[in-house]
Structures are given as C-alpha cells and as structure tokens.
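Peer 1: starting from these lines, generate the structure:
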Amino acid sequence: MWGRSRTRRQRQAEGLAAVAGPVEAADAAHQALLDLRRAVRGELARIEALLDQGDGLPSDTIREQTLGAMGVFADLDVVSQQYQEVRTATVQAAEHGVEVAVPWLEALRGQVRSMTDLRETFAGYGESFVYLRERTERLRADLLPLREGAHAALRAAQHELTEAQGADGWHDWQAGLTALGARLTELDGGRVTPTARQKVSDHYRELEREVAQLRGVMAAAPR
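Peer 2: Here you go, the predicted structure:
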C-alpha cells in the first residue's frame, strides 16, 4: 500500500513538473492579452470622452470607427473562459501523471495560439484607436476658430436684425437667421455627417458665408 502511495505521489509530482513550464507560459500569454484589452479599453474611453461636447465633432461618425472592436472584446471573453477551463483540466490531468496530461498540454498550446492571434488583432485596434484619438483631437482644435467665427457672425446678424426691425423683408430675414441658427446647433452637436467632398469644417465655412450674404442683404435694404 505504501509503495502504491509513493508511486502515485511520484506520478503526481512528475506530471505537475511537466506542465509547470507550459502553464506558466500560457498564464503569461493570457495576462498579456488582458493587459492589452485594458489598454485598448482605455484608449476607447479617451476617444469617448472627446465626443458629445457640443464642439462640432461628428460623434456618431467617429463612434462608427470603433464598433469593430466590440466583437473582438466578446471574442476575448470567450477565449479567456476557454483558457481557464483548459488550464484547470491540464493541471488536474497532470496530477494523474505525465501521459494523462499530454493531450491537455496540446489543448493548452492551442489556447496559446488563439490568444496570440487575438493579441495581434487587439494590437491593431489599439494602434488604430490611438490614431483616431489624435486625429479627433486635431479636428477639434481645427474646428474651434471656425465655430467661433460662425457664432460671432450669427450674433452680429441677429443684432443687425433687431436694429432693422420694421424694414421690408424683415420677416424673411428672421426666418433665414432662424434656419441658420438651427443648422449651427446641428453642427455644434455633431449631427452633421461629413463626407469626402464636404467635411465638417466646410459646413462651418459655408454657414458663415451664408450668414455674411444675409447680412449683406439686410445692409443693402432701404430703411
């Protein structure tokens, strides 16, 4: 009996020793993947913090460029759960000897390959999100003077409209300024979808030109 017990302990020790290195390496690969996910989520949060601030950034358009990562996050949850299951089974099998653990070691290597592939995908998203955030920050800075110019022009036009009250065409001017103000609100709220031919900055410039044209009409009208 003592001999069988000693043999069992020896088999267990040999089995656990055989899987110790592969399990440690697999744990490191798993942790690296989790760390990368945390970094990508952090970059995603930094992008989200830039949006919906009323500064003209096309929030919905920018968010659309991050949607692909959502599926990868879900894939990681599945892979992580599968890894934990295979890891547990590998260690349990090793307690019965090296030969029992061999097929589970192969399964563990398969999990490491899956995690490596997923880590490369995550790394790609991480790089693209850094680029997207930097581009978004530049766009916000570029839009600032255009927004200020459009708002200043609209305020001046509204003041001139008040001064021109009673003039012929006043109600048409008021309707025109109201429509321009609504467009400016949409622009500031990021609800205008940019295209390759007309960017958000083009919309602000166009609106300021239209305000200037209306101001010219009001200035030229007889009082």
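Peer 1: when you work out contacts or count neighbours from here on, use the C-alpha atoms and nothing else.
Peer 2: Will do.
Peer 1: show me where the chain has its helices.
Peer 2: With DSSP state H as the criterion, the chain has helices at 2-50, 59-64, 68-94, 98-163, 170-188, 200-220.
Peer 1: which one, of the ones you listed, ends up nearest to Pro194?
Peer 2: Minimum separation from Pro194 across these (Cα to Cα) falls at helix 200-220, 5.5 Å.
Peer 1: show me what counts as buried in the closest one.
Peer 2: Val200, Ser201, His203, Tyr204, Leu207, Glu208, Glu210, Val211, Ala212, Leu214, Arg215, Met218 (16 or more other Cα atoms under 10 Å).
Peer 1: picking that back up, just put the helices of the chain in TSV and tack on distance to Pro194.
Peer 2: Shown next, in TSV, are the helices of the chain (distance: least, Cα to Cα, whole Å):
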stretch	distance to Pro194
helix 2-50	17
helix 59-64	8
helix 68-94	20
helix 98-163	12
helix 170-188	10
helix 200-220	6
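Peer 1: any idea how many residues pack against the nearest residue to Leu214 once chain neighbours are set aside?
Peer 2: With Cα to Cα, 6 or more residues apart in numbering as the criterion, Leu214 has its nearest non-adjacent residue at 7.2 Å, and that residue is Trp173. Counted with other Cα atoms under 10 Å, the neighbours of Trp173 add up to 21.
Peer 1: next up, for comparison:
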Amino acid sequence: MWARRRAARQERLDRVAAEAIAEFEARVSSMLATADESHQALLELRELLARELADINGLLAPGGGMPVEMVRAQLEPGDDALAQMDRISAEFTAVRVQVIGKGAADRETLVPLLEDLGGFVEGMGELADNVFGAAEATTELRVNLQDARKDLAPLRARLQPALRAAEDELAATRGAPGWHVRQVALATLGDRLAALEEGRVWPTPEKTTVDLYQELEHELATLRDEIAQTPS
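Peer 2: Next comes the predicted model:
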C-alpha cells in the first residue's frame, strides 16, 4: 500500500514537473518568436537605410557638382545608425544561440538569458524607431539630390564652355583699361565654379546648389558683356 502511494505521489510530481517544463518551453518559444520578429524588422530597416546611403554615395562622384562635403556630413548619423544596428544584431544573435543551446530544464541558466533577450527586444524596438526617422530623412535627401543633379546638368554643361570663352575674350582685350580688374573677377568666378564642381560649397535652404550655379552663370554673363564692351 505504502509503495503504491509513493509511486502515485511520484507520478503526480513528475506530471507537475513535466507541465512546468512544457509551460516554460512555451514561454521560451514565445519570447524567441517575439525577439526574432523584432530582429527581422531591424534587419529590414538596416537594409533600407544601407541602400539609401549607397545610392547617395553613388551620386557624390568627384567633380559632379554635388555638395559633397555637406552631404557626407549629413550621412554620418546614418553610418552611425548602421554600426549601432550591426552591434545590437550581433549581440542579440549571440544570446539567442545560448538560449537555443540550453534545455528548458536548465531554468537557472535560461532565466537571466531570457531577461537579456527581453532587453534586446526593447532595445531593438527603440533603435528601430530612431532609425526609421533617419531612414526617411535619408530617402528625402536622396530624392532631393537626384532632382538637383537633373537641374544642374544643363547649367554645368553651359558654364565650363562659357568660362573658357570668357578667358579667350579677356585675353583678346589685354592691355585695355580695367583689364586687370576683369582678370581678377574672372579668376574669382573660376575659383567659385571649381569649388562648386568639387562639392566644397555648403548650400543653404535659402540658396541651393542650383541657385549658386545660376548665380554664377549670371555673373559670368554680366562679366562677358563688360569684356565685349571694352574699347579696342
């Protein structure tokens, strides 16, 4: 009789333990699924941001007339965000591997790992919220640069030949009154064009890169008119 009772009690204990393990396993699986979803969302956002950054860098070819220095400064937060996402992704993956490698019976080891996992879910969510804003801004920057490049193409195509023509026209009036003043003015315009072409000029919302090229084209045309009116 006593042996049967002990066996029955042990059976109940085993059943309770098995149910506890099964419940804990379900909790682990649920936490892993939630963490994996957060991680996947972060990876997709990272891919979007990396693609936008790569597209923008592709627009910044040397001598292309884009405001390279300013744009590269604007890209630094995006580069930093990529580094942050790579770091948290690697750390999450390392913890996930440990969780997968532990059995549900190893509760003492798993509990702190699950706490770490929960922390990563929260951290990845916060980072994704922050990066989403950066990704939107980067997309807007890329679109603006693409539009600017289209607008700049005809301006740049006119300015270089116009500058060379002005140099020839000025050379033909060497020695005329005011020649040195016009020479300095033309050299200044040439330096400004070179700075624009090399991307060293920082535009502003009030004066965009297109505005700066148009302004330069107008000033060059005005100077050429003055040269053309020089007494022979």
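Peer 1: what's near enough to touch the counterpart of the residue nearest to Leu214 of structure 1 in structure 2?
Peer 2: When structure 2 is aligned by TM-score structural alignment, the residue opposite Trp173 of structure 1 is Arg182. Contacts were defined as Cα atoms under 8 Å, 6 or more residues apart in numbering; by that measure Arg182 of structure 2 touches Leu170, Leu223, Ile227.
Peer 1: Gln74 of structure 2: which of the residues you listed is nearest?
Peer 2: When these are compared for distance to Gln74 of structure 2, the smallest value, 35.4 Å, is given by Leu223; criterion: Cα to Cα.
Peer 1: roughly how far apart are the residue nearest to Leu214 of structure 1 and Gly56 of structure 1?
Peer 2: According to Cα to Cα, to the nearest Å, Trp173 of structure 1 and Gly56 of structure 1 sit 25 Å apart.
Peer 1: please apply the same query to Ala123 of structure 1.
Peer 2: With distances defined as Cα to Cα, the gap from Ala123 of structure 1 to Gly56 of structure 1 amounts to 30 Å.
Peer 1: quick one, which of these two is more surrounded?
Peer 2: The residue with more neighbours, out of Ala123 of structure 1 and Gly56 and counting by other Cα under 10 Å, is Gly56; that gives 26 against 17.
Peer 1: which one in structure 2 is aligned with the more buried one?
Peer 2: Using TM-score structural alignment, Gly56 of structure 1 pairs with Gly65 in structure 2.
Peer 1: for Gly125 of structure 2, grab the count of nearby residues.
Peer 2: The burial count for Gly125 of structure 2: 17, using other Cα under 10 Å.
Peer 1: so what's the residue in structure 1 that it lines up against up against?
Peer 2: Using TM-score structural alignment, the partner of Gly125 of structure 2 in structure 1 is Thr116. The contact partners of Thr116 of structure 1, by Cα under 8 Å, 6+ apart, come to Ala29, Leu33.
Peer 1: what's the spacing between Thr116 of structure 1 and Gly71 of structure 1?
Peer 2: Plainly put, Thr116 of structure 1 is 17 Å away from Gly71 of structure 1 if you go by Cα to Cα.
Peer 1: quick check: the aligned residue for Asp77 of structure 1 in structure 2?
Peer 2: Using TM-score structural alignment as the criterion, the counterpart of Asp77 of structure 1 in structure 2 is Asp86.
Peer 1: could you measure from its match over to Arg12 of structure 2?
Peer 2: The gap separating Asp86 of structure 2 from Arg12 of structure 2 is 48 Å, by Cα to Cα.
Peer 1: quick one, which of the two is more surrounded?
Peer 2: Neighbours around Asp86 of structure 2 and Arg12, counted as other Cα under 10 Å, are more numerous at Asp86. The numbers are 15 against 12.
Peer 1: that one and Ile56 of structure 2, how far apart?
Peer 2: When Cα to Cα is applied, the distance between Asp86 of structure 2 and Ile56 of structure 2 equals 20 Å.
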